[in-house]
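Participant: Okay, here's the prediction I keep looking at, along with the sequence it came from:
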Amino acid sequence: MQSYNPKEWFSFIFQFHKGDTFRALSPIMAGIALYCGVVAYLETEYFDLPDTSHVKNISIMHTMLGFVISLLLVFRTNTAYDRWWEGRRMWGSLVNNSRNLALKLAVMLKDKEDKDIFKRLIPAYAEVLNLHLKNADISHELFDDAILSSNHYTHKPNQIAKTIMAKLNELYMQGKLTGDQLIILNGEALSLTDICGACERIKNTPIPYSYSAFIKKFIFVYVLTLPFGYVFQLGYYVIPVVVFIFYVLASLELIAEEIEDPFGTDANDLPLEKIAANIKKNVEELIY
């Protein structure tokens, strides 16, 4: 995730980073500039269309459709941001529930060996969930003395969650935890799977294809028809104007595409590694 100071205006204006939309759109913007130049030349020099030509009235269409495209892009970006924010809320809940589970176990358990197991298991869930959401390879070596099964389980976060529940039940059967204590711990233990399921829902349910494709086609047609009408008012200045309009509209779509899946490795995706590291640090401070 890109770290920044929201109060530094000039750094935003003059600084480009790897996730900046200008870099991604530069080739297309160059093509549109060339296209606008050809249209402007044909209308003003080759065909020599008069100011009374009906082609000039194409700009009326852009006036009417401008409001529609604005609504579509606002809905698109808001929907994408909702997915990004929900992902952040889920990982915020994982932080809180991991702390609560570690805090309760630190008080309830007396055996240092039992504490050490949960000191490793709780942070491991966050670390493995991070890799799981990024479709990264997960090593079967969980600890020095324990491994994740490579055959029976393909869903590694579920395996760690099951290990946590199995250990809690084992402590209950050994009399190290009472029934009431087990019930108190049950909520935080089950919340791990709930959070994982919510994150998987965000990741595996993209914006409907027809909706995303329609917006792209709409922007493309809208921009390609701009120079036909506005060349009469702007002449060859229509080139930078149309390129800038395309940059604004396409950038909003690119930003929405980037943040609708907040669990990747893009510049504006959630810092899951950092959150998982904070969980590990907090759990180790609570359980000692």
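Facilitator: Thanks, I have the structure now. These figures come from a predicted structure and were not determined experimentally. Residues are numbered from 1 along each chain as shown.
Participant: For the rest of this, base every contact and every neighbour count on C-alpha atoms.
Facilitator: Fine.
Participant: And the helix or strand harbouring residue 67, what does it pack against?
Facilitator: According to DSSP states H and E, residue 67 maps onto helix 58-108. Taking 3 or more CA pairs under 8 Å, 6 or more residues apart in numbering; DSSP states H and E as contact, the helices and strands that helix 58-108 lies on are helix 112-133, helix 179-204, helix 209-234, helix 238-259, helix 272-286.
Participant: Redo those as TSV? Include distance to residue 74 and mean neighbour count.
Facilitator: Below are the helices and strands packed on helix 58-108 laid out as TSV (distance: least, CA to CA, whole Å; neighbours: other CA atoms under 10 Å):
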stretch	distance to residue 74	mean neighbour count
helix 112-133	27	20
helix 179-204	20	16
helix 209-234	11	16
helix 238-259	9	18
helix 272-286	27	18
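Participant: out of those, which comes closest to residue 82?
Facilitator: With CA to CA as the criterion, residue 82 lies closest to helix 238-259 of the helices and strands packed on helix 58-108, at 9.2 Å.
Participant: packing partners for that closest one?
Facilitator: Here helix 238-259 touches helix 21-41, helix 58-108, helix 209-234, going by 3+ CA pairs under 8 Å, 6+ apart.
Participant: can you redo those helices as TSV with distance to residue 261?
Facilitator: Listed next are these as TSV, based on distance: least, CA to CA, whole Å:
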stretch	distance to residue 261
helix 21-41	17
helix 58-108	7
helix 209-234	14
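Participant: Select, out of these, the one closest to residue 158.
Facilitator: Once those are compared by CA to CA, helix 58-108 is nearest, at 14.5 Å.
Participant: Residue 52 is nearest to which of the helices and strands packed on helix 58-108?
Facilitator: Per CA to CA, nearest to residue 52 of these: helix 209-234, 9.7 Å.
Participant: now that closest one against helix 58-108, angle please.
Facilitator: Interaxial angle, helix 209-234 versus helix 58-108 (axes from the mean of the first three to the mean of the last three CA atoms, to 10 degrees): 140 degrees.
Participant: Okay, one more to line up with it:
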Amino acid sequence: MVQYNPKDWIGYLFRFHKSDTFRQLIPMMLLIGLYAGSIAYLELEYWKLSENSNVKNLNLMHTTVGFVLSLLLAYRTNTAYDRWWEGRKQWGILVNNSRNLAIKLSAYLTEENDRFFFRKAIPAYASILSKHLTNEDVSKVLYDGLDLEIDQHKHRPNQVAKMIFQKANDLYQSGKISGEQFYIINSELQSFTEVCGACERIKNTPIPYSYSSFIKKFIFFFIMTLPFGFVFSLGYYVIPVVVFIFYVLASLELIAEEIEDPFGFDANDLPTEKIASNIKKHIEEIL
């Protein structure tokens, strides 16, 4: 995830990160510029259309349709950001519940082998969930001294959650924790699977294809028709104007595409591996 200072306005103007949409759109911007220049040449030099040409009235369509397009893009980016923020909230819940579970177990447990298991197993769940969401393979032995047999063909976070709950149940049956204590930690144990389910819902339910495809086609035809009407009032200056409008509209769509799936390796995706390592650090401090 990109770390930055939100108050550094000047730095934003002259710094280009690899995830900036400007870099990604340079080839298309050049093509759009050539296209706009070709339309300007045809209308002004080849066809020699006059100011009274009906083609000039295409601007009326752009005025009306542009408002609709702005609403669609606003809804698109807001929906994508909601998915990104929901993913961050779920990982925040995982952090808090991991700490709460560790704090309660640190007060309940007296034997070192029991504390050792949870000291390693609780962070293991966060680490495996991070890899599960990015479709990475998980090794069988995650931590020295704690052998977790992970079947790659089955749901990996569920396997770790099952081991943690089974260990808690063994503690209860052996009398190391009481029924009331087992009931108190049950909410944290249950929340692990709930967080996993919420993250999977975000990852496995993309924006409907027809909606995303329609916006891309809408932007394309909107840009392709802009030079026809603007040439009469802007002349060859229509080239930078159309390129800039394309940059703004396409950038909003690219940003929405990047953040709508927050569990990946894009520059602005959630730093789940870093969050998992912080969970490991905090749990080892507590237990």
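Facilitator: Good, I have the coordinates. Values in this document were obtained by computation on a predicted structure and should not be read as measured data.
Participant: overall similarity of the pair, as a TM-score.
Facilitator: Superposed pair, TM-score by TM-score structural alignment, normalised by the length of the second structure: 0.98. Supporting alignment: 286 aligned residues with a CA RMSD of 0.9 Å.
Participant: related to what we said a few turns ago, relative to residue 104 of the first structure, which of the helices and strands packed on helix 58-108 of the first structure is closest?
Facilitator: Among those, helix 179-204 comes nearest to residue 104 of the first structure, with 7.4 Å by CA to CA.
Participant: post-alignment, that closest one versus the second structure, mean distance?
Facilitator: Superposed on the second structure, helix 179-204 of the first structure shows a mean distance to its aligned partners of 0.3 Å (mean CA distance after the TM-score superposition for the first structure).
Participant: which helices and strands sit right next to that helix?
Facilitator: helix 58-108, helix 112-133, helix 156-173.
Participant: Point out the one among those helices that comes closest to residue 14 of the first structure.
Facilitator: Proximity to residue 14 of the first structure (CA to CA) singles out helix 58-108 among these, at 23.8 Å.
Participant: after superposition, how close is that closest one to the second structure?
Facilitator: Once fitted to the second structure, helix 58-108 of the first structure is off its aligned match by 0.3 Å on average (mean CA distance after the TM-score superposition for the first structure).
Participant: Just give me how far that helix sits from the chain centre.
Facilitator: 8 Å (CA atoms, centre = their mean, to the nearest Å).
Participant: Could you give the residue range in the second structure aligned to it?
Facilitator: Using TM-score structural alignment, the residues of the second structure aligned to helix 58-108 of the first structure are 58-108.
Participant: Tell me who's in contact with the nearest residue to residue 192 of the second structure once chain neighbours are set aside.
Facilitator: Closest residue to residue 192 of the second structure in three dimensions, ignoring its sequence neighbours and counting by CA to CA, 6 or more residues apart in numbering: residue 94, at 6.6 Å. Residues near residue 94 of the second structure by CA atoms under 8 Å, 6 or more residues apart in numbering: 126, 191-192, 195.
Participant: Can you say which two of those residues are spatially most distant?
Facilitator: Farthest pair in the contacts of residue 94 of the second structure, by CA to CA: 126 and 191, 12.1 Å.
Participant: one step back: now the contacts of residue 94 of the second structure in CSV, please, with extra columns for distance to residue 257 of the second structure.
Facilitator: CSV is the format used below for those (distance: CA to CA, whole Å):
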residue, distance to residue 257 of the second structure
126, 26
191, 29
192, 28
195, 23
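Participant: who touches stretch 204-212 of the second structure?
Facilitator: Taking CA under 8 Å, 6+ apart as the rule, stretch 204-212 of the second structure contacts 260-261.
Participant: circling back to that earlier point, so which of the helices and strands packed on helix 238-259 of the first structure gets nearest residue 176 of the first structure?
Facilitator: helix 58-108 (8.4 Å).
Participant: Which position in the second structure pairs with residue 127 of the first structure?
Facilitator: So, by TM-score structural alignment, residue 127 of the first structure is matched to residue 127.
Participant: Now do the contacts for the closest residue in space to residue 41 of the second structure that isn't next to it in sequence.
Facilitator: Distance criterion CA to CA, 6+ apart; nearest residue to residue 41 of the second structure, sequence neighbours excluded, is residue 236 at 8.0 Å. Contact partners of residue 236 of the second structure, counting by CA under 8 Å, 6+ apart, are 37, 40-41.
Participant: just to revisit the earlier point, same list (the helices and strands packed on helix 179-204 of the first structure) but as a markdown table, adding distance to residue 283 of the first structure.
Facilitator: Converted to a markdown table, these look like this (distance: least, CA to CA, whole Å):
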| stretch | distance to residue 283 of the first structure |
| --- | --- |
| helix 58-108 | 6 |
| helix 112-133 | 6 |
| helix 156-173 | 14 |
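Participant: Looking at those helices, which one is packed in the most?
Facilitator: Of those, the one with the most neighbours on average (mean count of other CA atoms under 10 Å) is helix 112-133, at a mean of 20.
Participant: Tell me which other helices or strands that one touches.
Facilitator: With contacts taken as 3+ CA pairs under 8 Å, 6+ apart, helix 112-133 of the first structure sits against helix 58-108, helix 156-173, helix 179-204, helix 272-286.
Participant: want to throw the ones you listed into JSON lines with distance to residue 33 of the first structure?
Facilitator: Putting these into JSON lines (distance: least, CA to CA, whole Å) gives the following:
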{"stretch": "helix 58-108", "distance to residue 33 of the first structure": "18"}
{"stretch": "helix 156-173", "distance to residue 33 of the first structure": "50"}
{"stretch": "helix 179-204", "distance to residue 33 of the first structure": "36"}
{"stretch": "helix 272-286", "distance to residue 33 of the first structure": "40"}
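Participant: Residue 219 of the first structure: which of these is closest?
Facilitator: Residue 219 of the first structure lies closest, by CA to CA, to one member of these: helix 58-108, at 7.7 Å.
Participant: what about residue 150 of the second structure, which SS state?
Facilitator: coil (DSSP: H, G, I helix; E, B strand; the rest coil).
Participant: May I see the buried residues of stretch 16-24 of the second structure?
Facilitator: By 16 or more other CA atoms under 10 Å, the buried positions in stretch 16-24 of the second structure come out as 21-22.
Participant: distance between that stretch and the chain's centre?
Facilitator: Relative to the centre of its chain, stretch 16-24 of the second structure is centred 17 Å away, using CA atoms, centre = their mean.
Participant: what's in contact with that stretch?
Facilitator: For stretch 16-24 of the second structure, the external contacting residues (CA under 8 Å, 6+ apart) are 247, 251, 254-255, 266-268.
Participant: Where in the first structure does it fall?
Facilitator: Using TM-score structural alignment, stretch 16-24 of the second structure pairs with 16-24 in the first structure.
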